[in-house]
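> Any chance you could fold what I've pasted below:
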Amino acid sequence: MKNLLHYSGGFLSFIIFILDLFAIYEVLISNRTKGGKLLWVVLIFFFPIFGLIFYYFFSERKEHYNYQEINYSNIP
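Predicted structure coming up:
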């Protein structure tokens, strides 16, 4: 049981690391200003768990992306 708990901390850290990488990538491809991008990346980098939580709840992610609407037309 002790070995299982020992490895679970490493696994959870790896999952948080992967989520941090996704969040940083999402920030870098967004339409935010350079200062806004830098602030979010620094927050996520230095505070991995709390940075992810803050980014998820307070970042207004949907307003900062280039969504392209796809218009489908009927084939005659």
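> can we go C-alpha only for contacts and neighbour counts from here?
Noted.
> Give me the spatial nearest neighbour of the residue nearest the centre of the chain, chain neighbours excluded.
Of all residues in the chain, the one closest to the mean position by C-alpha atoms, centre = their mean is residue 23, 1.5 Å from it. The shortest distance from residue 23 to any non-neighbouring residue, by C-alpha to C-alpha, 6 or more residues apart in numbering, is to residue 52 (7.2 Å).
> doesn't residue 20 make contact with that neighbour?
Yes: Residue 52 sits in contact with residue 20 when judged by C-alpha atoms under 8 Å, with a separation of 6.7 Å.
> I have a second one here; can you model it like the first so I can compare?
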Amino acid sequence: MGIEVGGLLGLIILIINVWAIIKVVQSGAGTGAKVLWVVLILVLPVLGLLLWFLLGPRG
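You can find the predicted model right below:
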């Protein structure tokens, strides 16, 4: 109706990225690693998120 598929997909990616950044900040990783992951997620939202899921610090 008023919401396009691209807009909805963008909103979903934004929500998942915010969740991932919160998880990174709460993790036990070092400060440098946290900053690197947050920057990567912000600069490359989809690719950074996929890399974090595959290679990121484990809780």
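> Now do the contacts for the residue nearest to residue 23 of structure 1.
19, 20, 23, 44 (C-alpha atoms under 8 Å, 6 or more residues apart in numbering).
> Contact partners for residue 52 of structure 2?
The contact partners of residue 52 of structure 2, taken as C-alpha under 8 Å, 6+ apart, are 37, 41.
> That one matches what in structure 1?
Under the alignment (TM-score structural alignment), residue 52 of structure 2 pairs with residue 55 in structure 1.
> Is its match within a helix or a strand, and which one?
Assigned by DSSP states H and E, residue 55 of structure 1 belongs to helix 48-58.
> aligned partner of the residue nearest to the centre of structure 1 in structure 2?
Applying TM-score structural alignment, one finds that residue 23 of structure 1 aligns to residue 20 in structure 2.
> From residue 1 of structure 2, how far out is the equivalent of residue 34 of structure 1 over in structure 2?
Aligning on TM-score structural alignment places residue 34 of structure 1 opposite residue 31 in structure 2. Distance from residue 31 of structure 2 to residue 1 of structure 2, counting by C-alpha to C-alpha, to the nearest Å: 44 Å.
> which one of these two has more residues nearby?
residue 31 (10 against 3; other C-alpha atoms under 10 Å).
> who's in contact with that one?
Counting by C-alpha under 8 Å, 6+ apart, residue 31 of structure 2 makes contact with nothing.
> if we go to 10 Å?
Counting by C-alpha atoms under 10 Å, 6 or more residues apart in numbering, residue 31 of structure 2 makes contact with residue 25.
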